[in-house]
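Asks: Turn this into a structure:
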Amino acid sequence: MRTYNNWFEEITSSFDYPLSNGDVEGTHNKIKTVKRVTFVMQNFHHFRTKLLFVCSKDR
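Replies: Predicted coordinates:
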């Protein structure tokens, strides 16, 4: 109940505004995953190309 009282204004405004940062969080998670998998990649151009490919696959 204390959490509800502390966050009441934020909770009620989430019903008024249909905005979310879920897309940004998902993209950030993909970038972190690619960085973790390809941490030994020497060429930044290849790394950037791989990031662009992975992040544009869902769109």
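
Asks: hey, let's count contacts and neighbours off CA atoms from now on
Replies: Noted.

Asks: where's the residue positioned nearest the centre of the chain relative to residue 46, distance?
Replies: Geometric centre of the chain, nearest residue: residue 25, 1.7 Å, by CA atoms, centre = their mean. Computed as CA to CA, to the nearest Å, the residue 25 to residue 46 distance reads 23 Å.

Asks: longest helix of this protein?
Replies: When the chain is parsed with DSSP state H, its longest helix is helix 22-37.

Asks: Following element in sequence after that one, please.
Replies: Moving toward the C-terminus from helix 22-37, the next helix or strand (DSSP states H and E) is helix 44-56.

Asks: Also this sequence, please, to line up against the first:
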Amino acid sequence: CPPLAEMHKLKEKFRQIFNNPKTNWLRGLLRIGIWQKRAKQYFPDSVKTITNWIDEIIAYFDNRTTSGIVEGINNKLKLIKRSAYGFRNFDNYKNRCLLTQAFNC
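Replies: Predicted coordinates for the structure are as follows:
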């Protein structure tokens, strides 16, 4: 299936942009722009999202860090909040959040 093969190549090309340690923010911006032109036909929603978040995406090339850990912690806290419906007071909720985080380090 040629379209599927092209989509796979585009996905791998996007991954290579971020895995190359020599890529600075300017080169990254250029490569992402080229990738977006080629990928617009296959991944229109992804291209739109990347365009909306380009500043944050390009910031990755400065320090090579992401907010993945913080996003994971926020997700766990939201799950606890959803299951905390029966907690009688805020201290029980706070203690559950702190215990969950303490065992994940």
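
Asks: List the buried residues in stretch 84-95 of structure 2.
Replies: Neighbour-count burial for stretch 84-95 of structure 2, counted by 16 or more other CA atoms under 10 Å, picks out residue 93.

Asks: What residues in structure 1 pair up with it?
Replies: Counting by TM-score structural alignment, stretch 84-95 of structure 2 lines up with residues 38-49 of structure 1.

Asks: Between the two ends of the matching stretch, what distance do you get?
Replies: 12 Å.

Asks: quick one, what contacts residue 32 of structure 1?
Replies: Contact analysis of residue 32 of structure 1 by CA atoms under 8 Å, 6 or more residues apart in numbering lists nothing.

Asks: cool, residue 32 of structure 2 as well?
Replies: Applying CA under 8 Å, 6+ apart, the residues near residue 32 of structure 2 are 14, 17.

Asks: what does it align to in structure 1?
Replies: Here residue 32 of structure 2 stays unmatched in structure 1, going by TM-score structural alignment.

Asks: Determine how far stretch 8-26 of structure 2 lies from the middle of the whole chain.
Replies: Distance of stretch 8-26 of structure 2 from its chain centroid, counting by CA atoms, centre = their mean, to the nearest Å, is 15 Å.

Asks: And for structure 2, the residue most distant from the center?
Replies: residue 88 (35.1 Å).

Asks: Tell me the helix or strand right after the longest helix anywhere in structure 2.
Replies: Ranked by residue count under DSSP H, the longest helix found in structure 2 is helix 2-19. Proceeding N to C from helix 2-19 of structure 2, the next assigned helix or strand is helix 25-39, under DSSP H and E.

Asks: got the buried residues for that next one?
Replies: Within helix 25-39 of structure 2, the residues that qualify as buried are 25, 28, 29, 31, 32, 33, 35, 36, 39, counting by 16+ other CA under 10 Å.
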